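In: Make a model of this:
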Amino acid sequence: MSSTHKPLTGPPTPWRLRGPHHEIAYWSAGDPAGPAVVLLMGNTMPGAFWPADFRGRLVASGLHTTHFDYRDTGASTHGVFTEHPYDLLDLTDDVIALADSLGRERVHLVGLSMGGFIGLLAALRHPGRVAGVTTMMSTGDYTVLLDATLHGRKPRHTTPPPPREDWARAAAGIPADQPYAELLAQSFVLACGSRGGTDLSYWQKQLAVNAPDPARTMAFDHKRAADRTPEAWLNLLPSLIRVEAPTLVVQGEDDPIFPPPNGRMVADAVPGARLLTVPGMGHMLEPAFHDRLATAIAAHVREAENTRAEQS
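Out: Below you'll find the model as predicted:
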C-alpha cells in the first residue's frame, strides 16, 4: 500500500444502531464491496480517536472501514451503565449487532487495547462472524490490568506482567486539580513510546478536536464493566487455542501498560497467529506508526480473504 492517500474529511452524521437500552453511533467509509473492517477503540475512548489519517490508509487499500462509539462514549447513549450495568460480553455482542447492521456475515476486527481484547472475545464467542482479528497494544488476560489499576492489589495471575512500575508511579503523580482534558493529555504522553515523536501539545489538540468535553463523552464505566465480566472471559489465555480466525498481534516494544510479553503470549496461544513487534511504539497510536500498521493490517486482511476464498 502506498504511503500517500486521500485524507478522510470530517465526520459525517453517524448511522445509529438501536439496542434494548441504548443507541450506538457509527461511521463507515470506503468501498462497500471491499472486506469489512470494524475498528474497536480502547476503554473510555470514543471512536474518533482512530486517527483520520490511519483510517484513510485502510480505506485507500480497499477496505470498507467502520468505527463506532461504545455505550457511554462519544455520540452513543450515555448513562447506560448506571441504569443497566453491562460487561465486556455485552460490548462484544454490540460488535456483532453492528456487523448485522452493516449487512455483513463476517467482519475483520481491528482492536486497540480493550478493543483488541474484545476482538479476541468475539472470535471465541462468535467464530462464524469473525473473518480475522488484529489486536494492538493489548493482552490475553485483562485481570492483570484490573487488579493493578482498579483494585490496587497484587495481580491474581503471575503472567502476563502488570503495567510498568515507572509508568504507574508517573501516572499516579499527575496533579488531579486541573481540567480533565489536561490530565488526560498528560497521561497520553506517559503512554507513548520513544519513537512516536508526539508531545503534550499534540494530545491536547487531539482531545480538543475529538473529545472537546471528555468528562461527558468518555466513559468512566468501562473498567467497572470489565470487572463485572466472568473471570473465565477475562483471562482468555487458556482458551485462545480455540480461536479459528486468522490473527495478527501488534505489540509495541515500549508499551508501559501491556508490556511486550503480553503480545508474545497471545501470539503463542492463538494457532497460526503472527506477531508484529514495533520498536519505539508505546500504548498510543501515534502518526509515526500509521503507515506501517495500516500496511500490515491491510495485508493481513487480504491474506485472510484469499485463504478463505481458496478454501471455499
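
In: Only C-alpha atoms from now on, for both contacts and neighbour counts.
Out: Noted.

In: what ranges do the strands span in the stretch 1-150 of the chain?
Out: 15-18, 23-29, 36-40, 64-68, 107-112, 130-136 (DSSP state E, counting those that start in this stretch).

In: Include mean neighbour count when you put those strands into CSV, please.
Out: Putting the strands of the stretch 1-150 of the chain into CSV (neighbours: other C-alpha atoms under 10 Å) gives the following:
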stretch, mean neighbour count
strand 15-18, 16
strand 23-29, 20
strand 36-40, 26
strand 64-68, 23
strand 107-112, 26
strand 130-136, 27
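
In: Could you dump those into CSV and include distance to D255?
Out: Below are the strands of the stretch 1-150 of the chain laid out as CSV (distance: least, C-alpha to C-alpha, whole Å):
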stretch, distance to D255
strand 15-18, 34
strand 23-29, 28
strand 36-40, 18
strand 64-68, 23
strand 107-112, 12
strand 130-136, 10
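
In: Quick check: which of those strands is nearest to L145?
Out: strand 107-112 (14.6 Å; C-alpha to C-alpha).

In: so what does the closest one touch, helix or strand wise?
Out: Other elements packing on strand 107-112 under the criterion 3 or more C-alpha pairs under 8 Å, 6 or more residues apart in numbering; DSSP states H and E are strand 36-40, helix 114-125, strand 130-136.

In: Let's have these in a markdown table, adding distance to W15.
Out: Formatted as a markdown table, these follow (distance: least, C-alpha to C-alpha, whole Å):
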| stretch | distance to W15 |
| --- | --- |
| strand 36-40 | 14 |
| helix 114-125 | 20 |
| strand 130-136 | 22 |
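
In: what about those, which gets the closest to A171?
Out: helix 114-125 (18.7 Å).

In: Here is the second sequence; please produce its structure so I can put it next to the first one:
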Amino acid sequence: MLMPVVRRMSWWMVLGWMALGGVALRAEIASTTESPFDRYPIHFTTVNETAIAYQDMGPRDGEAVLLIMGLGAQMLHWGDTLVQGLLDSGYRVVLLDNRDAGLSQKFYALSAPPVWWTLVRAKVGFTPEPAYRLQDMAADAVGVLDTLNIRQAHIVGASMGGMIAQVLTAEYPQRVLTLTSIMSSSGAPHLTESKTEAISALALGAKSDIGRELELANRVTIARTIGSPDYFSEDYARQLAVRVLNRGSYGPGTVRQFQAILASGDRSRLLGSIDVPALVIHGESDPLLPPDHGRDTADKIPGAQFVAIAGMGHALEPEVSRRVLAAMLPFWDESRSQSGLDVSEDEMGPVEAGTSIGSAPL
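Out: Predicted coordinates for the structure are as follows:
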C-alpha cells in the first residue's frame, strides 16, 4: 500500500521532506556538539572591589564544582570535554576568570616587569612584591560562591589554579567538600625545576601588543611545548587559541599572576593543615611542573590520594580530560559515601547576583 502513495507524491514534497529531515539532523548534531560555554550566560560579580567574570552551569540543585584555572588562562581552558562530562554527571559547574585574565578586571595601572627579570631576581633570593597574592585570588573565588549562595563546593584547580585551590581549602575549609589539585605544586624549593623550553614557552604567553596572528602562533607553540605528548592535537590547540583570543588576552596580567605564585613560596605547612578529602592528579610527562611536584603535594596533604596520568603534560586536551574525569568522579562518590558530605541547600541568605552580559559564541 505504501508504494502507490509514494508514487502520488510530487517531487517537491519528497525534496521538502528530505530537506526538513536534513535540518532536523543538523540541529540534533549541533545540539550534541555545542560548547557548554556557549549555552550559559557570562556574569560579573564584584569581590574585594574587583570585577570577576564567571559562568554558572547545570542544575541548581546539583552538587557544586568550582573550577579555577591557571596562569594567564581563562575558564575556556578547562575545555568542553571536562565541563560537559561534569554536567552529564549531574553537577552544577561554576567557573571563573581569575583577576587580570579573560573577562575579569585588569590591573592596568600596576607594574608588570618581564618574566625573565622576575625569575632572575627570584633566583638570587629577592621575593617579588606582587600586585596581589594567591590569597586574594582565593578570596575572589569564594566571593563567586557567595554571589551564588553556594555554601560548599568541590574545589578543583589546575596549575596556578591548583595553588589557589590549596589556599582556598586551607583558609576556607567550611566552604570545601573536596579538593582536587591538578598539575600543580606545593612550591617546595627542592622540587625538580621546569624544563628550559617550558619556561621559554611560558614567557611567550606574557607578550602583548604583538598582533593577533603572532599571538595565535605563540599560543599553539605553548600548547605544543608544555602539552601532552601522547594527546596533543594541532587542530584542537588552534581552535582553543582562536576562542580564547576572540574573548581577549592580556600579557601583563600573566606577569602579575606569576609574581603572585613566586611570592606564595613554599606552601608545605599550609598543605599539612588541610583536613578535607583531597585528590592530586599529575601528568607523568609534565615539563613545566615535573611529576615530583604532584607526588610531593599529595604527600603533604594528610590522606590525599595521588593519580598519575601517563602521557599527560601540562594541559587538558580532550583525552586527558576524560582520564581526569575517570579519576575525579569516583573520588567524589567515594568521599560522599565515606563522610556523608552535607550538600543541602544553602542558608546563607540573599546575596546580590552578578550582572549578566549574556552568552555568545567564542
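
In: TM-score of the superposed pair?
Out: TM-score of the superposed chains, computed with TM-score structural alignment, normalised by the length of the first structure, equals 0.83; 287 aligned residues with a C-alpha RMSD of 2.8 Å.

In: Distance check, the aligned partner of R302 of the first structure in the second structure against T192 of the second structure.
Out: Taking TM-score structural alignment, the alignment pairs R302 of the first structure with D333 from the second structure. From D333 of the second structure across to T192 of the second structure, the span is 33 Å (C-alpha to C-alpha, to the nearest Å).

In: The two - which one has more neighbours?
Out: The neighbour comparison of D333 of the second structure against T192 (other C-alpha atoms under 10 Å) goes to T192, with 14 against 11.

In: To which residue of the first structure is that one aligned?
Out: So, by TM-score structural alignment, T192 of the second structure is matched to P161.

In: One more: D299 of the second structure?
Out: D299 of the second structure maps onto D268 in the first structure, by TM-score structural alignment.

In: How about L119 of the second structure?
Out: For L119 of the second structure, no residue is aligned by TM-score structural alignment.

In: what's the nearest residue to P291 of the second structure if we skip its chain neighbours?
Out: Counting by C-alpha to C-alpha, 6 or more residues apart in numbering, P291 of the second structure lies nearest to E284, which is 5.5 Å off, once chain neighbours are set aside.

In: show me the contacts for the residue nearest to the spatial centre of the first structure.
Out: With distances taken as C-alpha atoms, centre = their mean, L112 lies nearest the centre of the first structure, 2.3 Å away. The contact partners of L112 of the first structure, by C-alpha atoms under 8 Å, 6 or more residues apart in numbering, come to L40, M41, G42, T135, M136, M137, S138.

In: The third one contacts M114, correct?
Out: Read it as G42 of the first structure. Yes: with contact defined as C-alpha atoms under 8 Å, G42 of the first structure reaches M114; the gap is 4.5 Å.

In: re the thing from before, out of the helices and strands packed on strand 107-112 of the first structure, nearest to T73 of the first structure?
Out: Short answer: strand 36-40, nearest of these by C-alpha to C-alpha, at 12.5 Å.

In: Which part of the second structure matches the closest one?
Out: Using TM-score structural alignment, strand 36-40 of the first structure pairs with 64-68 in the second structure.

In: mean per-residue distance, that stretch to the first structure?
Out: With the two structures superposed, stretch 64-68 of the second structure lies on average 0.5 Å from its match in the first structure, counting by mean C-alpha distance after the TM-score superposition for the first structure.

In: Can you show me the helices along the stretch 101-250 of the first structure?
Out: 114-125, 143-145, 165-172, 180-191, 200-210, 214-217, 222-227 (DSSP state H, counting those that start in this stretch).

In: hang on, the earlier thing: what's the residue nearest to P291 of the second structure aligned with over in the first structure?
Out: So E284 of the second structure corresponds to E253, using TM-score structural alignment.

In: so what's its match up against?
Out: G193, P259, P260, T277, V278, P279, G280, M281, G282 are the contacts of E253 of the first structure under C-alpha under 8 Å, 6+ apart.

In: still contacting in the second structure, which of the residues you listed?
Out: Contacts conserved in the second structure for the contacts of E253 of the first structure, using both residues aligned by TM-score structural alignment, their matches' C-alpha atoms under 8 Å: P259, P260, T277, V278, P279, G280, M281, G282.
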